[in-house]
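Student: prediction below, plus the sequence it came from.
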Amino acid sequence: MQQPIAILDSGVGGLTVAKEVMRQLPREKIVYFGDTARTPYGPRSSEEIIRFTREIVDYLIQFNPKMIVIACNTATAAGLEDIRSRVEIPVIGVINPGARAAIRLTVTGCVGVIGTEGTIKSKAYDQALKALSPEITVISEACPRFVPLVEKGNFRSRETYETVQSSLGHLQGYPMDTLILGCTHYPFLTETISEVMGQGVTLISSADETAREISAILDKKGSLSQGDSIPVHQFFCSGDTRIFQLITHQWLGKQIQLSPVVWQIPTIV
């Protein structure tokens, strides 16, 4: 039985990571969990996010994954080390891959980061960026109104543009040439964010960098899937399956089998 890569997110945002894994690693099976019933994670406390992340990992462990990907920046900032201490398989997040890409691409040395309130407050990106390049200038901005737009499937509309413009318009006054989309929901809004920020700002989604890190880790462990069989992916969510399935179909370009989740008492302690 093929061991899957388990990917978890607060909702549909982690589908951006799942899509890139499917593109770069087409032989790998994915088991995905979106906590749509409790999204957004951004305004929640670290303690609450850690508890939610433990519960989801506990659910995903039954599928015997070979790796866990926390495809949520807020959950990565709050719970990555906690989960690593509780399981024996590799666990990676999405913050360090995005930071590495920004350092590689910036010319001005001024990098912008947008994310949820929880991610920005944690300063996880600031720390990751400055660990790589101490002289880097980081401009951070919380954008709490973005995730609800994405979870409703509202990617392109007048409301979307006005929300993005009011949230990011003032950042145009900084000499940044690189902007990290520090929430995996935000790539769904790439067209609008790019329109507001202008052609001189390169947008960075950590999805492709995360997929490369997954590949490198599995290759080093000799755990990459072999053979030519097409994997059957599984998608789970904790909330409304209709909207989740619609967005998943739109983003991945294929119909999926979706299983709703009934919460159980966590066994990870």
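Tutor: Thanks, I have the structure now.
Student: rest of the way, CA atoms for contacts and neighbours
Tutor: OK.
Student: for Glu55, see how far away Asn73 is.
Tutor: In this view, Asn73 and Glu55 are 17 Å apart by C-alpha to C-alpha, to the nearest Å.
Student: of those two, who's got more company?
Tutor: Set Asn73 next to Glu55 and count neighbours by other C-alpha atoms under 10 Å: Asn73 wins out with 32 against 18.
Student: could you pull out the strands for this protein?
Tutor: For the chain, strands defined by DSSP state E occupy the ranges 5-9, 30-34, 67-70, 91-92, 110-115, 137-142, 178-181, 202-204, 234-237, 258-260.
Student: buried set for stretch 188-204?
Tutor: Using 16 or more other C-alpha atoms under 10 Å as the test for burial, stretch 188-204 gives 188-190, 192-194, 196-197, 201-204.
Student: what does stretch 94-112 give?
Tutor: 94-103, 106, 109-112.
Student: picking that back up, which one of the buried residues of stretch 188-204 is nearest to Phe244?
Tutor: Nearest to Phe244 out of the buried residues of stretch 188-204 is Phe188 (C-alpha to C-alpha; 13.7 Å).
Student: just checking, the closest one touches Phe155?
Tutor: Yes. Between Phe188 and Phe155 there is a contact under C-alpha atoms under 8 Å: 6.2 Å.
Student: distance to Ala78 added to the strands of the chain, as CSV?
Tutor: What follows is the strands of the chain, written out as CSV (distance: least, C-alpha to C-alpha, whole Å):
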stretch, distance to Ala78
strand 5-9, 13
strand 30-34, 17
strand 67-70, 11
strand 91-92, 13
strand 110-115, 14
strand 137-142, 16
strand 178-181, 18
strand 202-204, 21
strand 234-237, 21
strand 258-260, 26
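Student: next, the one to line up against it:
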Amino acid sequence: MTAVHVGVFDSGFGGLTVLRALLPLIPGARYTYLGDTARLPYGAKSRQTIARYAVSSAKFLEDHGAEMLVIACNTASALAMDELRASTSLPVLGVIEPGAEAAREATASGSTLVLATQATVQSNAYFKALQAVGLEATQKACPLLVPLVEEGWIDHDVTEQVARIYLTEALADAAKAGLSPSTVLLGCTHYPLLRPLITRLLAELSPQPITVIDSAETTAGKVAEMLHALPGRPSSNLTFYATDSTEKFRALGTRFLGQPLPEVNLLDLGG
């Protein structure tokens, strides 16, 4: 049997953490990754525009042979899943539901803390998904973390100070609401690069142990579960597209993927 073809879409670079988690779980799949870097940030756009952008990217992946679509973008997953699923007959998986399911399994206290971008928090998508699985949630927007990660300041003192402030505020907000979160859900695909820092800070700031859940890993695990019945396949085949500077995409993408990127193809999806 030929390799299953998985299309992975994000507005930029963060979705590469989902691809990074997929590679060891389904090593024989063929992957096409599309980063819509010319039109980011999605969080500053209207829901209608985000849906239009996401659907055009999904159509490109489907037209190029994808048999499953992974929406490795929290904003698109939060605001455009209905339109995406209506636009294709392919299986479509976002990052929010797998994260909520993982939180349900790992949360002992009945409440969790979501760290995400402003747009994802405002969508309330994680709040609703967690509520649907019986969990209470506190959400915290952490807008400065994405640019710090893209700057490469993963281990920088400034990043630690910013993360400490966000986590201190988030835990205080949870306490005011009478909640004691036992899990923290990383609701942005940039944040896995900060997981060691966040884990260490939570150990200092929280009076109880808190498990950090990486939505990139949980999404990859769900994809592997969906494709588990497929027989063995040949080695991985990776193809990358970006809608803006391919040089920048390769430079930043290497950090997110954890390995050098091969050639990145420039793609024009229009306005």
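Tutor: Ah, there it is. These numbers were taken from a predicted model, which means no experiment stands behind them.
Student: TM-score for the pair, please.
Tutor: In this superposition the chains share a TM-score of 0.88, using TM-score structural alignment, normalised by the length of the first structure; 260 aligned residues with a C-alpha RMSD of 2.0 Å.
Student: quick check: neighbours shared by Phe188 and Phe155 of the first structure?
Tutor: Common contacts of Phe188 of the first structure and Phe155, defined by C-alpha atoms under 8 Å, 6 or more residues apart in numbering, are absent altogether.
Student: helices of the stretch 51-200 of the first structure, start to end?
Tutor: With helices called from DSSP state H, counting those that start in this stretch, the stretch 51-200 of the first structure shows them at 73-84, 95-105, 117-122, 124-132, 146-151, 158-168, 190-197.
Student: take these and write them to TSV, including distance to Val138 of the first structure.
Tutor: Below are those laid out as TSV (distance: least, C-alpha to C-alpha, whole Å):
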stretch	distance to Val138 of the first structure
helix 73-84	17
helix 95-105	11
helix 117-122	11
helix 124-132	6
helix 146-151	21
helix 158-168	15
helix 190-197	16
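Student: farthest pair in the buried residues of stretch 188-204 of the first structure?
Tutor: Phe188 and Val201 (17.2 Å).
Student: report the separation between the aligned partner of Leu238 of the second structure in the first structure and Lys19 of the first structure.
Tutor: Taking TM-score structural alignment, Leu238 of the second structure has His233 as its aligned residue in the first structure. The spacing between His233 of the first structure and Lys19 of the first structure, counted by C-alpha to C-alpha, is 11 Å.
Student: next: Gly79 of the first structure.
Tutor: Going from Gly79 of the first structure to Lys19 of the first structure by C-alpha to C-alpha gives 23 Å.
Student: got it, and Lys152 of the first structure?
Tutor: Using C-alpha to C-alpha, which is the criterion applied here, Lys152 of the first structure is 19 Å from Lys19 of the first structure.
Student: more neighbours, those two?
Tutor: Set side by side, Lys152 of the first structure and Lys19 show more neighbours around Lys19, with 19 against 12, by other C-alpha under 10 Å.
Student: does the more buried one touch Gln250 like I think?
Tutor: No. Contact criterion C-alpha under 8 Å: Lys19 of the first structure and Gln250 do not qualify, at 11.3 Å.
Student: thought Val69 was touching Ile92 of the first structure, still the case?
Tutor: Yes. Using C-alpha under 8 Å, Ile92 of the first structure is in contact with Val69, at 5.1 Å.
Student: got the contact list for Ser229 of the first structure?
Tutor: If you count contacts by C-alpha under 8 Å, 6+ apart, Ser229 of the first structure has them with Arg27.
Student: what's the neighbour count on Ile83 of the first structure?
Tutor: By other C-alpha under 10 Å, the residues close to Ile83 of the first structure number 21.
Student: list the contacts of the closest residue to Val91 of the first structure other than its chain neighbours.
Tutor: Distance criterion C-alpha to C-alpha, 6 or more residues apart in numbering; nearest residue to Val91 of the first structure, sequence neighbours excluded, is Ile68 at 4.7 Å. Contact analysis of Ile68 of the first structure by C-alpha under 8 Å, 6+ apart lists 5-8, 89-92.
Student: what span of the first structure is stretch 185-197 of the second structure aligned with?
Tutor: The aligned range for stretch 185-197 of the second structure is 180-192, by TM-score structural alignment.
Student: what's in contact with the matching stretch?
Tutor: Stretch 180-192 of the first structure has contacts (C-alpha under 8 Å, 6+ apart) with 12-17, 71-74, 95, 98-99, 102, 111-116, 119, 146-147, 150, 155-156, 160-161, 164, 203-207.
Student: neighbours around Leu25 of the second structure, how many?
Tutor: 17.
Student: ok, the residue lying closest to it once chain neighbours are set aside - how many residues close by?
Tutor: Take Leu25 of the second structure and drop its neighbours on the chain: the residue closest to it by C-alpha to C-alpha, 6+ apart is Ala224, 6.3 Å away. Using other C-alpha under 10 Å, Ala224 of the second structure has 16 other residues around it.
Student: what lines up against Ala224 of the second structure once you look at the first structure?
Tutor: Per TM-score structural alignment, Ala224 of the second structure is aligned with Ser215.
Student: thinking that match is in contact with Arg23, fair?
Tutor: No. Counting by C-alpha under 8 Å, Ser215 of the first structure does not reach Arg23; the two are 11.6 Å apart.
Student: any idea how far Leu185 of the second structure is from Trp153 of the second structure?
Tutor: Taken as C-alpha to C-alpha, the span from Trp153 of the second structure to Leu185 of the second structure is 21 Å.
Student: give me the more crowded residue out of the two.
Tutor: For the pair Trp153 of the second structure and Leu185, the greater number of neighbours falls to Leu185 (23 against 15), based on other C-alpha under 10 Å.
Student: now do the contacts for the residue nearest to Ala102 of the second structure when sequence neighbours are not counted.
Tutor: Spatial nearest neighbour of Ala102 of the second structure, excluding adjacent residues (C-alpha to C-alpha, 6+ apart): Thr218 at 6.6 Å. Neighbouring residues of Thr218 of the second structure by C-alpha under 8 Å, 6+ apart: 95, 98-99, 102.
Student: kindly recompute the last result at 7 Å.
Tutor: 98-99, 102 (C-alpha atoms under 7 Å, 6 or more residues apart in numbering).
Student: and the residues you listed, which is closest to Lys140 of the second structure?
Tutor: Nearest to Lys140 of the second structure out of the contacts of Thr218 of the second structure is Gly99 (C-alpha to C-alpha; 15.7 Å).
Student: wait, that closest one touches Ser215, no?
Tutor: Yes. Counting by C-alpha atoms under 7 Å, Gly99 of the second structure touches Ser215, with 5.0 Å between them.
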